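Student: Quick one, what's the 3D model for this:
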Amino acid sequence: MTIEALTLLHEKAEAERNRRGDERLTAEVDALTEQLQRAESDRRTLQQKVAELAALRDEIADLRGAVKELKAIRAGLQARLAARTSPGPLPVPRRRGDRQRMRTDVAAVRSLAAQAGRLDMEGRAEVALRLLRRSTEVLNPLETAEVLLLLRHRQHDELADNLIHVYGRDQGDQDVLHVALSLHEQGSFTDVGAILHAALE
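Tutor: Next comes the predicted model:
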């Protein structure tokens, strides 16, 4: 029996009781009243569970989206690393400024800067910074400097500032000096000072 039908039956029984004043009918009305109260309580509980389930589904959808995005970022970085390791440059230490290793992969740099900028514009600056931090594992210092310059050019200044701070703090002195030199050659003197300062912190 639906709660609407139970409510109608209760109302009819209560009206009949009031009209007849019958004790047996009073007991029936009381039983119907208790049954109706239980039904209404059950309905409220069910509505609450449905709302909780809907919220849980939304949370799961958000988490799946975040996992998908992180997998895409990871796949991009792995592909980038594979592309850098498969041809294999000649065995010259990078810290000496090897020209083969210091060439800029323009397409990869532009793609990375565009992706980070897009995340920043979508209000996901933390995700963008994580992407840039991971990219330092596969980018050489010249490429990192180009990413910084592109971020400045596209007015993602806060993201560029954060990358400078993280890179200067986490990378080795030689890499930091290579980035600083590249920035200096491009006339980005403020960023040169900022990355050297971050390296000293």
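Student: from here on, contacts and neighbour counts on C-alpha atoms
Tutor: OK.
Student: And the helices in the protein?
Tutor: Taking DSSP state H to define them, one finds helices in the chain at 3-20, 23-85, 99-102, 106-121, 125-135, 141-153, 157-170, 173-185, 189-200.
Student: Counting by contacts, list what the second one packs against.
Tutor: If you count contacts as 3 or more C-alpha pairs under 8 Å, 6 or more residues apart in numbering; DSSP states H and E, helix 23-85 packs onto helix 3-20, helix 125-135.
Student: to compare against the first, here's another:
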Amino acid sequence: MTPGELAEMHKRAEAERRCRRCASLSKKADLASAEAASLRQQLEEAESSKAGLHERLAALTRATPLPVPRRRRDRQRMSRDTAAAQQVAQQAQDLRNRGDDGEGLALTLLRQTTTEVLSPIEAALTLVTLRDLDQHQLADNLIHVYGRDQPDQDVMDIALTLHELGLADDAGAILRAAVG
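Tutor: Coordinates of the predicted model:
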């Protein structure tokens, strides 16, 4: 006797013992077992993708800067500030070099990013980068806009940073712009 024949005989024997209601319930139980197995599989997949999400979030958490106040000049944050400042200054230079209304677009970009998005340190580094790129007119305009539009504490922070970076004239100019 083969295993297939044995299984067939077992199936017939089970069928003889069951009434119609038992057979119906058995089918429902089989369907419920299959559905439970499918749900277990979906749960395992969801948990594994959630675990991957937790790993990604943990990696992002490890990459965040240390909670050091800006006034202490955290070197880790300073390197990020420099990257943002260089990017903004380069975009402003590119806009200015486009011609037509490039000067106006560059000034709008600088006004919006330095007064609404960037920290005072980043704004100071943007000014330094503009000077390095020989974009003196944009740098002078940034000094006047920032000094005029920003709160006093931000103006003092940028002036201190500029002074520490060796741009005492720009530090004085931004303080004069803030005073009026």
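Student: hmm, back to that, to residue 92 of the first structure, which of the helices of the first structure lies closest?
Tutor: Minimum separation from residue 92 of the first structure across those (C-alpha to C-alpha) falls at helix 99-102, 8.7 Å.
Student: buried residues in the closest one?
Tutor: 101, 102 (16 or more other C-alpha atoms under 10 Å).
Student: ok so, going back, if you compare the helices and strands packed on helix 23-85 of the first structure, which one is most tucked away?
Tutor: helix 125-135 (a mean of 18; mean count of other C-alpha atoms under 10 Å).
Student: Just want the angle from it to helix 141-153.
Tutor: 160 degrees (axes from the mean of the first three to the mean of the last three C-alpha atoms, to 10 degrees).
Student: Can you check which part of the second structure helix 125-135 of the first structure sits on?
Tutor: Counting by TM-score structural alignment, helix 125-135 of the first structure falls onto residues 103-113 of the second structure.
Student: Please enumerate residues in contact with the matching stretch?
Tutor: Applying C-alpha atoms under 8 Å, 6 or more residues apart in numbering, the contact partners of stretch 103-113 of the second structure are 88-89, 91-93, 95-97, 138, 141-142, 145-146.
Student: ok, now stretch 66-81 of the first structure?
Tutor: Contacts to stretch 66-81 of the first structure, defined as C-alpha under 8 Å, 6+ apart, come from residues 108, 131, 134, 135, 138.
Student: The same query, at a cut-off of 10 Å, please.
Tutor: Residues outside stretch 66-81 of the first structure that contact it (C-alpha atoms under 10 Å, 6 or more residues apart in numbering): 60-65, 82-85, 108, 112, 115, 127-128, 130-131, 134-139.
Student: coming back round to it: so which of the helices of the first structure gets nearest residue 91 of the first structure?
Tutor: Closest of the helices of the first structure to residue 91 of the first structure is helix 99-102, at 10.0 Å (criterion: C-alpha to C-alpha).
Student: any idea what residue 47 of the second structure aligns with in the first structure?
Tutor: So residue 47 of the second structure corresponds to nothing, using TM-score structural alignment.
Student: can you tell me the helix or strand for the residue most central in space within the second structure?
Tutor: Closest residue to the average C-alpha location of the second structure: residue 60 at 9.1 Å, with C-alpha atoms, centre = their mean. Here residue 60 of the second structure, judged by DSSP states H and E, is contained in helix 20-63.
Student: Residue 168 is in contact with residue 160 of the second structure, correct?
Tutor: Yes: using C-alpha atoms under 10 Å, residue 160 of the second structure is in contact with residue 168, at 8.8 Å.
Student: Look at these two and report which has more neighbours.
Tutor: More crowded of residue 160 of the second structure and residue 168, by other C-alpha atoms under 10 Å: residue 160, with 20 against 15.
Student: ok, for the counterpart of that one in the first structure, nearest residue in space, not its chain neighbours?
Tutor: Matched by TM-score structural alignment, residue 160 of the second structure corresponds to residue 181 in the first structure. Excluding the flanking residues, the one nearest residue 181 of the first structure by C-alpha to C-alpha, 6 or more residues apart in numbering is residue 192, at 7.6 Å.
Student: residue contacts, the one you found?
Tutor: 145, 164, 176, 177, 179, 180, 181, 182, 183, 184, 185, 198.
Student: what does stretch 47-54 of the first structure contact?
Tutor: 41, 42, 43, 44, 45, 46, 55, 56, 57, 58, 59, 60.
Student: Near the fourth one, how many other residues are there?
Tutor: Look at residue 44 of the first structure: counted by other C-alpha under 10 Å, it has 12 neighbours.
Student: And for the first one?
Tutor: Residues lying near residue 41 of the first structure (other C-alpha under 10 Å) number 12.
Student: just to revisit the earlier point, which of the helices of the first structure is buried the deepest?
Tutor: Highest mean neighbour count of the helices of the first structure: helix 141-153, a mean of 22 (counted as mean count of other C-alpha under 10 Å).
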